[in-house]
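Trainee: turn this into a structure:
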Amino acid sequence: MTLLITGARGQIGRAVVERLHAAGLPVRAASARPAEPTVPAGVETVELVLDRPETFAAALRGVRQVFLYPRPGGIHDLVEAAEAAGVEHVVLLSSSSVLAPGAESDPLASHSLTVERALADSALTTTFLRPDAFASNSLGWARSIGHSLPVQLPYPDAHIAPIHPEDIADVAARALTGDSLTGRSLTLTGSESLTFREQLAVLSDTLGREIPVEHISRAEAEQQMGRHMPAPMVGSLLDLWEGANHGPAAIGETTETLLGVPARTYRQWARENAAAFTAE
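Mentor: All right, here's what the predicted structure looks like:
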């Protein structure tokens, strides 16, 4: 029974491949560019492109379980191909944003919601993993911190419960190898609520130097962020942070509650990634 892991170039997909391979399970790593993923020796790589249905058959041959990234383009064709190939269970890396009001029209949530609905309407058994903010989102501050510049934030006291990406991979691997999580919809978080200011204080302590925080206006943030992402996505993200500005973030499911293993902390993530915040 082969397990197909899509998005094998991503941090979660790659980590899931490594876990399953280490457990001695037959793993196939799928990517739109299969020559690029770095996978353990002995792991088969295959091309899978959602808008090219001709890539589906080889990727799905002999597969019973799939770890899926939420790409809406071509998802209905993929679901049909998976059903025809005998796939039984799909674990989707979705997002907690699908639970927010207006998710259908929200650019941050709608793509995950589209994939969730396509799977829910299928004959496939599905497990939805809905992580909240990744701890690794902090890498967006790396350039400023590395060059000893202030980190500019419109909502420095917005609360999130950042989850370590390795925790997501642990839950995904369990969902693919056991039945305790099968068919469930799980909102995944870290075990503590931290404001952006508090996260930066952890990074400051880890790096052993001050990280100044500069409060900027929403308009200034829109201008800065708009250089790197579409305006609707900028607005959605800023709305999310504004809404998180009024109290601690809710703690969802963690590796503690799901796997009986303490959740990795934000401080642990900061120690593991300290080098990323040092200018080259």
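
Trainee: C-alpha only now, for contacts and for neighbours.
Mentor: Fine.

Trainee: now Ala142: closest residue in space that isn't a chain neighbour?
Mentor: Leaving aside its chain neighbours, Ala142 sits nearest to Phe277 (4.7 Å; criterion: C-alpha to C-alpha, 6 or more residues apart in numbering).

Trainee: give the buried residues for the strand or helix carrying His111.
Mentor: Assigning secondary structure by DSSP states H and E places His111 in helix 110-120. Across helix 110-120, burial judged by 16 or more other C-alpha atoms under 10 Å covers Ser110, His111, Ser112, Leu113, Thr114, Val115, Glu116, Ala118, Leu119.

Trainee: over to stretch 12-27?
Mentor: Neighbour-count burial for stretch 12-27, with 16+ other C-alpha under 10 Å as criterion, is recorded at Ile12, Gly13, Arg14, Ala15, Val16, Val17, Glu18, Arg19, Leu20, His21, Pro26, Val27.

Trainee: check stretch 256-269 too.
Mentor: Leu258, Leu259, Ala263, Arg264, Thr265, Tyr266, Arg267, Trp269.

Trainee: next structured bit after the stretch of helix or strand Ile168 belongs to?
Mentor: Ile168 is located in helix 165-177, with elements delineated by DSSP H and E. Sequence order places strand 185-188 as the next helix or strand after helix 165-177, per DSSP H and E.

Trainee: what does that next one contact?
Mentor: Residues outside strand 185-188 that contact it (C-alpha atoms under 8 Å, 6 or more residues apart in numbering) are 95-96, 127-132, 163, 168, 252-254.

Trainee: what of stretch 251-258?
Mentor: 161, 167, 170-171, 186-193, 261-263.

Trainee: can I have the buried ones of these as a ChimeraX selection?
Mentor: Under the burial definition 16+ other C-alpha under 10 Å, those of these that qualify are selected in ChimeraX by:
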select :161,167,170,171,186,187,188,189,190,191,192,193,263
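
Trainee: let's see this one next, to set against the first:
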Amino acid sequence: MFVVIGATGSVGREAVNLLLEAGEKVAAVTRDPAAALPDGAQVVHGDPSRPDSLTALPDGVEAVLLSPRAVGGAAAELLSLAAARGARRVVVLSAATVEHPAGHRRFADEFRAVEEAVRDSGLQWTFLRCADFAANALAWAPQIRATGVVRGAYGDAATSPIHQRDIAEVALRALAGPGHAAHAGRAYLLTGPQSLDQRDKVRLIGEAIGRDLSFQELAPEQVRQAMLAQGLAEDLPDRLLGSLADYANTPGPSTDTVEQLLGRPALTFAAWAADNIAAFAGPAGS
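Mentor: Model (predicted):
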């Protein structure tokens, strides 16, 4: 039995699917009682940041895929619960900023704290320190569908965004693959195959959906106020804008670790955009 914490996230969903395809038993943990998860997964309702709510977590757990944002400061307690159910190892979806600082330090510190709790848990561990997810670009979908213009700050900010499928496949190797022991005690820096600024990403989405899209530069404070006006928590614009400001000066890291681990090139942002045409195609592109 494999437990996926953060099963409704972009990586969590991919991991659940891959584990089921591999014939493994999966417990998918979600706090959303209405969450739609793949047939075959055992859905465990509860709040991972309150491990005492996970009363339905089954026995016979072999390993855990852990999303730090899902557990907050409760990682140690959650891992203790998983160990009591039989867990022997844990794979953590950490962040590239642990190694390559960018943005406000407190956000990287949150990932460091989870990594430290995992090291102290007594479980075998693997850290996947990921670049920004290609799926983050889904936040642009309403603008693209409505106007074909993405309005944002720091258009020159460059990163090597990673497809969630690549992260999930690496996680599967460390969780359930025949050579999983080789990944114990390893911290992998995972990125996509090419560095792209925000304008590049908008252009590639446009190529995927057959529309001419553009990026309109706004002042960072204007973007912040617009995000807050949408009702988003204050830490979200801080998280986004702080990182983008640094990546506009120094591009984020780029590695070939995915290719080394999976034996094939990492998936491109263009491939991710092609996978998500339906999210971006509006009336003007139909």
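
Trainee: TM value for the aligned chains?
Mentor: The TM-score (TM-score structural alignment, normalised by the length of structure 1) is 0.89; 277 aligned residues with a C-alpha RMSD of 2.3 Å.

Trainee: need the strands for the stretch 1-150 of structure 2, in chain order.
Mentor: 2-5, 26-30, 42-45, 63-66, 89-95, 124-130, 149-152 (DSSP state E, counting those that start in this stretch).

Trainee: the first one vs structure 1 - mean distance after superposition?
Mentor: In this overlay with structure 1, the average offset of strand 2-5 of structure 2 from its partner residues is 1.5 Å by mean C-alpha distance after the TM-score superposition for structure 1.

Trainee: swap in the last one?
Mentor: Between strand 149-152 of structure 2 and its aligned partner residues in structure 1, the average distance after superposition works out to 1.8 Å, using mean C-alpha distance after the TM-score superposition for structure 1.

Trainee: contacts for that strand next, please.
Mentor: Residues from elsewhere that reach strand 149-152 of structure 2, judged by C-alpha under 8 Å, 6+ apart: 140, 143-144, 202, 213-220, 223.

Trainee: one more time with 10 Å, if that's ok
Mentor: For strand 149-152 of structure 2, the external contacting residues (C-alpha atoms under 10 Å, 6 or more residues apart in numbering) are 139-144, 198-199, 202, 212-220, 222-224, 226, 241.

Trainee: and the next helix or strand after that strand, how far from structure 1 on average?
Mentor: Remark: after strand 149-152 of structure 2, the chain's next helix or strand is strand 158-159, criterion DSSP H and E. Taken over the aligned residues, the distance from strand 158-159 of structure 2 to structure 1 averages 0.6 Å (mean C-alpha distance after the TM-score superposition for structure 1).

Trainee: now do strand 158-159 of structure 2: distance to the chain's middle.
Mentor: Offset of strand 158-159 of structure 2 from its chain centre (C-alpha atoms, centre = their mean, to the nearest Å): 16 Å.

Trainee: same deal with stretch 85-92 of structure 2?
Mentor: On C-alpha atoms, centre = their mean, the centre of stretch 85-92 of structure 2 falls 19 Å from the chain's centre.

Trainee: next: stretch 251-268 of structure 1.
Mentor: With C-alpha atoms, centre = their mean as the basis, the mean position of stretch 251-268 of structure 1 lies at 15 Å from the chain mean.

Trainee: can you check stretch 174-186 of structure 2 too?
Mentor: Chain-centre distance of stretch 174-186 of structure 2: 20 Å, with C-alpha atoms, centre = their mean.

Trainee: now do the buried residues in that stretch.
Mentor: By neighbour count on 16+ other C-alpha under 10 Å, the buried set for stretch 174-186 of structure 2 is Ala174, Leu175, Ala176, Gly177, Ala181, His183, Ala184.

Trainee: what does that stretch contact?
Mentor: Outside stretch 174-186 of structure 2, the residues that reach it (C-alpha under 10 Å, 6+ apart) are 1-3, 15, 19, 22, 24, 62-65, 89-91, 119, 123-128, 168-173, 261.

Trainee: could you rerun that using 7 Å?
Mentor: Contacts of stretch 174-186 of structure 2 with the rest of the structure, by C-alpha atoms under 7 Å, 6 or more residues apart in numbering, involve Ala63, Val91, Gln124, Trp125, Thr126, Phe127, Arg173.

Trainee: how about stretch 93-104 of structure 1?
Mentor: 68-70, 108-110, 112-113, 128-132, 187.

Trainee: how about those in TSV, adding distance to Pro40 of structure 1?
Mentor: Output for the contacts of stretch 93-104 of structure 1, formatted as TSV (distance: C-alpha to C-alpha, whole Å):
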residue	distance to Pro40 of structure 1
Leu68	20
Tyr69	20
Pro70	24
Leu108	32
Ala109	33
Ser110	34
Ser112	29
Leu113	32
Phe128	26
Leu129	25
Arg130	27
Pro131	26
Asp132	28
Thr187	30
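
Trainee: buried only: go through those residues for me.
Mentor: Among these, those scoring as buried are 68-70, 108-110, 112-113, 128-132, 187 (criterion: 16+ other C-alpha under 10 Å).

Trainee: at which residues are the strands of the stretch 151-286 of structure 2 located?
Mentor: 158-159, 186-190, 196-197, 214-217.

Trainee: run the angle between the longest one and strand 124-130 for me.
Mentor: Same thing as strand 186-190 of structure 2. Between strand 186-190 of structure 2 and strand 124-130, the angle comes out at 20 degrees (axes from the mean of the first three to the mean of the last three C-alpha atoms, to 10 degrees).
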